[in-house]
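[1] test case, fold it:
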Amino acid sequence: MIFSRTDATNKDFIALTKELDAYLKTTDGDEHDFYHQFNGIESLNTVIIAYHNEIPIGCGAIKHYNDSTLEIKRMYVTPNFRGKGVASKILKELEQWSRDLKYTTCILETGTRQLEAIALYHKNFYKQISNYGPYNEAENSLCFKKTI
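    Here you go, the predicted model:
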């Protein structure tokens, strides 16, 4: 597996996030429009794409939140590569890039219906925190934090 550091203009990232959005539309149900408004990729300048045999199989991004904290966004692994540790490896790459940029904390939001994502974040030592920012009143949101 090879990782590429890129940005939101990357065609593979755009394709992967379209797959992610289609998946989330089914799991989010009536709340999809609420969550989707926070998932634009235009401002994402720090994107990781995982490749297997030159085929894009997963992605994730980090976005400035405050002077010490980056928010993890757009985590996705294609169905054929789930359960093989790809998401954890993407997460570790994002954390390393965060450290390289001199940030000390990563935060993220996921939905209560994304059980695999919740398990991923627990497995990688993210601790659940109070919902932040636009998710403060979102009852189907879970927010996590990790000091890196």
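[2] CA only for contacts and neighbour counts going forward, please
    OK.
[3] how about the helices in this protein?
    Counting by DSSP state H, the chain has helices at residues 11-28, 32-36, 86-100, 115-123.
[4] show me how far the shortest one is from its chain's centre.
    Shown here is helix 32-36, whose average C-alpha point lies 15 Å from the average C-alpha point of the whole chain (Cα atoms, centre = their mean, to the nearest Å).
[5] and this one, so I can compare the two:
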Amino acid sequence: MNTSLDGNALDGSALDDTARDHLVIERVPITHPDAQSLIEAVQAEYVARYGGQDESPVDPADFEDPLGQFFVGYLDGAPVATGAWRRSSVKALRAEVTAEIKRMYVVPAAQRRGLARRMLAHLETTAAAAGIEALVLETGMKQPEAIALYLSSGYEPIPGFGYYCGSDLSRCFGRRITSAG
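    Predicted coordinates for the structure are as follows:
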């Protein structure tokens, strides 16, 4: 299934003080060894949930300025989460400038601590700073925790787009991150 969303997104529970004090989100290239290790882990999760890896096209250049940004979250120095956004041609929510969330993932040992919610907020902040008006994303029906995270974070269903458009297993969501006008 599409790695645009977290195969292991958290349920949105509050981040405890210990995790908040130690989570550090750093911008890195998608080719960074920590990013690649976490991408391999989420691909293994997709194999377990869907029977195959995500096959949607991803160009590493999409996550470099001015097209997008890629981040790794570190907990006590260990890479535990990823999240990224890339500019998109998808028109949704009356926004002229959109970006697509990609590669959301939190390792199992760090789940249910609010880290996915914190990464999502970071993506929203950095995308808004880059002039993005709305974020869009795709996730799969076999990722109910990801769907719950996005819905509880103010994302709303939007028409399908991209590689998995029309798939019965795919769900797309969007959220305005800046006000119109």
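[6] please work out which of the helices of the first structure is packed deepest.
    Most buried of the helices of the first structure, by mean neighbour count (mean count of other Cα atoms under 10 Å): helix 86-100, with a mean of 19.
[7] mean deviation (superposed) between that helix and the second structure, please.
    Here the mean offset of helix 86-100 of the first structure against the second structure after fitting is 0.5 Å, by mean Cα distance after the TM-score superposition for the first structure.
[8] for that helix, packing partners?
    strand 46-52, strand 55-66, strand 69-77 (3 or more Cα pairs under 8 Å, 6 or more residues apart in numbering; DSSP states H and E).
[9] which bit of the second structure covers that helix?
    Aligned by TM-score structural alignment, helix 86-100 of the first structure corresponds to residues 115-129 of the second structure.
[10] how many neighbours does residue 29 of the second structure have?
    Residues lying near residue 29 of the second structure (other Cα atoms under 10 Å) number 18.
[11] so who does the counterpart of residue 149 of the second structure in the first structure touch?
    By TM-score structural alignment, residue 149 of the second structure lines up with residue 120 in the first structure. Neighbouring residues of residue 120 of the first structure by Cα atoms under 8 Å, 6 or more residues apart in numbering: 87-88.
[12] do that again at 7 Å, thanks
    The contact partners of residue 120 of the first structure, taken as Cα atoms under 7 Å, 6 or more residues apart in numbering, are residue 88.
[13] distance of it from residue 11 of the first structure?
    Residue 120 of the first structure is 26 Å from residue 11 of the first structure, where distance means Cα to Cα, to the nearest Å.
[14] also residue 98 of the first structure?
    23 Å.
[15] now do the same contact list for the residue of the first structure positioned farthest from its centre.
    The outermost residue of the first structure relative to its centre, with distances by Cα atoms, centre = their mean, is residue 53 at 22.5 Å. By Cα under 7 Å, 6+ apart, the contact set of residue 53 of the first structure is empty.
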